[in-house]
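Asker: Structure for this input, please:
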Amino acid sequence: MHLKTTSTFLGLAVGSALALSAMPAGAATFGNNGIQFDQDTEVTFDFTGSNGKFGSMFGVVLESNPNNILPPVLFAENPAFDPGPIGDFQGTCGVVVPNPCTATFTFLAGESYSLALKSDNGTVYSTDSLNPLDPANPATPQTRQFVFFQDETTLPPLANESGEGSVDPFDKFAILIEDKGGSRDFNDFRLTAMATESDSPASIPEPATLAGLGLVAGSLTLIRRRQTNKKS
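Answerer: As a prediction, the model looks like this:
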């Protein structure tokens, strides 16, 4: 009976440790209310095309300092659009942006970020609250200039600013951007993106894992002490 009780107790302790260690490592916010991760996270962006007269520069800003794009600038169009008689100022990978049209940015844990598209006609942000009010109607909410879709195959032009508001950054998604040109078709700059979870160093267990292992160690110490007391 004593052996059975001891085995059951140890099984519960070990099971608790394993369950704690298997819990998700972190959470994230990514969308029109801002970008934030609870651990350093690398996001890969892929430029898929543009339709804009102005050469654009795309990158990441801190919400606390939205006027300065953080290094590195992820994409900078040069020239502004493909040469030749192409409609709607089309820009393609390998022409306006050098191949392979892929860039990465590491978001630091706990910082509040926004994506930004800067061009000759102004800067727009993925965080709605950073975009200016409509001067014709200042009582309205800030204009939405970025739309997010979890389905990375979503393509403009869009009839309105419908989007998902926020996405799971660890599942590939689409970003469609409207500059200040006023057309509201969300095809001025287009990307897909996906975050990669950082692997914790093997030498530094997660706090939850340490707590579970401590429970196991404490259980073993208690059992040994009881057995010693019975023998005395």
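Asker: C-alpha only now, for contacts and for neighbours.
Answerer: Will do.
Asker: how much space between the closest residue to residue 37 other than its chain neighbours and residue 73?
Answerer: Spatially, and ignoring its direct neighbours in sequence, residue 37 is nearest to residue 28 (4.5 Å; CA to CA, 6 or more residues apart in numbering). According to CA to CA, to the nearest Å, residue 28 stands 22 Å off from residue 73.
Asker: Now do stretch 93-109: distance to the chain's middle.
Answerer: Centre-to-centre, stretch 93-109 and its host chain are 15 Å apart (CA atoms, centre = their mean, to the nearest Å).
Asker: Go through that stretch and flag the buried ones.
Answerer: 93, 95-97, 101-105, 107 (16 or more other CA atoms under 10 Å).
Asker: Looking at those, which is nearest residue 6?
Answerer: Ranked by distance to residue 6 (CA to CA), the buried residues of stretch 93-109 are led by residue 107 at 46.6 Å.
Asker: For the residue nearest to residue 37, the count of nearby residues, please.
Answerer: Residue 28: 17 surrounding residues under other CA atoms under 10 Å.
Asker: With residue 42 instead?
Answerer: The burial count for residue 42: 16, using other CA under 10 Å.
Asker: which residues does it contact?
Answerer: 104-107, 195-198 (CA atoms under 8 Å, 6 or more residues apart in numbering).
Asker: That one: helix or strand, and which one exactly?
Answerer: Assigned by DSSP states H and E, residue 42 falls within strand 41-51.
Asker: what packs against the next helix or strand after that strand?
Answerer: Following strand 41-51 in sequence order, the next helix or strand is strand 57-62 (DSSP H and E). Strand 57-62 sits against strand 75-76, strand 113-119, with contacts defined as 3 or more CA pairs under 8 Å, 6 or more residues apart in numbering; DSSP states H and E.
Asker: between the last one and strand 57-62, what angle do the directions make?
Answerer: What it means is strand 113-119. 150 degrees (axes from the mean of the first three to the mean of the last three CA atoms, to 10 degrees).
Asker: which residues touch strand 113-119?
Answerer: Contacts of strand 113-119 (CA under 8 Å, 6+ apart): 34-36, 54-63, 66, 69, 107, 123-127, 177, 179.
Asker: And for the first one?
Answerer: The set of residues external to strand 75-76 that reach it, using CA under 8 Å, 6+ apart, is 47, 55-59, 96-97, 101, 103.
Asker: let's see this one next to it:
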Amino acid sequence: MNLKRNLACVGLAAGATFSVAAPSLAGTLTPSRLGLDTLNAPPKNQVVSGSAHLKDFPYFAREFSFKKDTVVRFSVLNPTGLGSRGRAQSNFGFLTNPVNGVGAFTSIFSEDKAYDQVGNTSYERQGGRVDDWLGTCGNAIGGTCVRSVLFKANTIYQLALNPSQKAVHFGVGALDTFTFNRLSDEQYPKSTQTVTVSKPGTLFIGMEDGLYANSRTSDRNDYYYDYQDWVVSADVPEPATLAGLGMVAGGMLLARRRKAAASA
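Answerer: Below is the predicted model of the structure:
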């Protein structure tokens, strides 16, 4: 009996060590923790003209850092509606130690092509307009659909897109629910069609690449923002999940030791 009790204690201790050692972030992941301004209403399509367009974008992703090593889990899988939009091909990721918005870019999700291909030659002319050239995971978006990123303590980061090898960092955040325009003003300047993605406790990130020249006007330097070029969810691992993994590790250790004791 004493041997079993001692082995159980060893197993539980191993589990506790496993769960404590895993980097995590206490509390809900808010927009400000990733350098984003909160957005509580659908972004309004806005077209601005001229070479000074950058100052007219209302939301920029700011620099952020954590006091402890922190794991953030990003997804373009669930809920339905996440993904990339627009005809420009780009990657979603972050800059490390940026200086005035310039730094080493790390991709979290990338587009293998600018939008989903469905084998229909008229898709770009017709079908693509239905959902602003939506790119989904497993089609336009290659690789894994869910990725966990370890942000190191006391290191400066900044969320960004990387279209055509030049990072831009226009972004917004919304907790629990994010509503955005389904059709950008690249196609329909007065679009009122929206998509809403919802999941309690989840941070939704809307990024804008700012890459659009309005060929329907004499000014080809019009730029727009609607923050739906990438729509990504972000959260942190649940403490209960980490503890559960620890208990599993402890249980496996306990089983091995019991087997070894029985054969001794």
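Asker: Got a TM-score for the pair?
Answerer: For this chain pair, the superposition-based TM-score is 0.54 by TM-score structural alignment, normalised by the length of the first structure; 145 aligned residues with a CA RMSD of 3.0 Å.
Asker: so which of the helices and strands packed on strand 57-62 of the first structure is the most packed in?
Answerer: Ranked by mean neighbour count, those are led by strand 113-119 with a mean of 23 (mean count of other CA atoms under 10 Å).
Asker: What span of the second structure is that strand aligned with?
Answerer: Under TM-score structural alignment, strand 113-119 of the first structure corresponds to residues 157-163 of the second structure.
Asker: got the residue ranges for the strands in the first structure?
Answerer: 28-31, 34-37, 41-51, 57-62, 75-76, 90-91, 102-107, 113-119, 122-125, 146-149, 173-177, 189-196 (DSSP state E).
Asker: can you list these in JSON lines and add distance to residue 19 of the first structure?
Answerer: As requested, the strands of the first structure are arranged in JSON lines below (distance: least, CA to CA, whole Å):
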{"stretch": "strand 28-31", "distance to residue 19 of the first structure": "22"}
{"stretch": "strand 34-37", "distance to residue 19 of the first structure": "23"}
{"stretch": "strand 41-51", "distance to residue 19 of the first structure": "24"}
{"stretch": "strand 57-62", "distance to residue 19 of the first structure": "36"}
{"stretch": "strand 75-76", "distance to residue 19 of the first structure": "42"}
{"stretch": "strand 90-91", "distance to residue 19 of the first structure": "50"}
{"stretch": "strand 102-107", "distance to residue 19 of the first structure": "28"}
{"stretch": "strand 113-119", "distance to residue 19 of the first structure": "32"}
{"stretch": "strand 122-125", "distance to residue 19 of the first structure": "40"}
{"stretch": "strand 146-149", "distance to residue 19 of the first structure": "33"}
{"stretch": "strand 173-177", "distance to residue 19 of the first structure": "30"}
{"stretch": "strand 189-196", "distance to residue 19 of the first structure": "23"}
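Asker: circling back: just curious, which of the contacts of strand 75-76 of the first structure is nearest to residue 228 of the first structure?
Answerer: Distances from residue 228 of the first structure to the contacts of strand 75-76 of the first structure, taken by CA to CA, are shortest for residue 103, at 62.4 Å.
Asker: dump the residue contacts of the closest one.
Answerer: Contacts for residue 103 of the first structure (CA under 8 Å, 6+ apart) come out as 44-46, 74-75.
Asker: One more: residue 35 of the first structure?
Answerer: Residue 35 of the first structure neighbours (CA under 8 Å, 6+ apart): 28-29, 112-114.
Asker: in the second structure, which of those remain in contact?
Answerer: Mapping the contacts of residue 35 of the first structure onto the second structure (both residues aligned by TM-score structural alignment, their matches' CA atoms under 8 Å) leaves 29, 112-114 still in contact.
Asker: farthest pair in the residues you listed?
Answerer: 29 and 114 (10.9 Å).
Asker: circling back to that earlier point, so the residue nearest to residue 37 of the first structure touches residue 41, yeah?
Answerer: No - Residue 28 of the first structure is beyond contact range of residue 41, at 9.4 Å (criterion: CA atoms under 8 Å).
Asker: separation between the alignment partner in the second structure of residue 191 of the first structure and residue 205 of the second structure?
Answerer: Here residue 191 of the first structure is matched to residue 232 in the second structure, going by TM-score structural alignment. Distance of residue 232 of the second structure to residue 205 of the second structure, given as CA to CA: 5 Å.
Asker: Same check on residue 17 of the second structure?
Answerer: 33 Å.
Asker: for residue 259 of the second structure, same thing?
Answerer: Here the criterion is CA to CA. By it, residue 259 of the second structure lies 49 Å from residue 205 of the second structure.
Asker: So for these two, which residue has more residues nearby?
Answerer: Between residue 259 of the second structure and residue 205, residue 205 has the larger neighbour count (other CA under 10 Å), namely 26 against 10.
Asker: How about the contacts made by that one?
Answerer: Contacts of residue 205 of the second structure (CA under 8 Å, 6+ apart): 171-174, 230-234.
Asker: In the first structure, which of the residues you listed still touch?
Answerer: Checked against the first structure (both residues aligned by TM-score structural alignment, their matches' CA under 8 Å), the contacts of residue 205 of the second structure that hold up are 171-174, 231-234.
Asker: Any chance of CSV for those residues, columns distance to residue 132 of the second structure and neighbour count?
Answerer: Shown next, in CSV, are those (distance: CA to CA, whole Å; neighbours: other CA atoms under 10 Å):
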residue, distance to residue 132 of the second structure, neighbour count
171, 18, 31
172, 19, 29
173, 21, 29
174, 21, 23
231, 13, 25
232, 16, 25
233, 19, 28
234, 23, 23
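Asker: before we move on, the earlier item: for residue 210 of the first structure, state which of the contacts of residue 103 of the first structure is nearest.
Answerer: Looking across these and measuring by CA to CA, the closest to residue 210 of the first structure is residue 44, at 31.7 Å.
Asker: If you drop the residues flanking it in sequence, what lies closest to the closest one?
Answerer: Spatial nearest neighbour of residue 44 of the first structure, excluding adjacent residues (CA to CA, 6+ apart): residue 104 at 4.3 Å.
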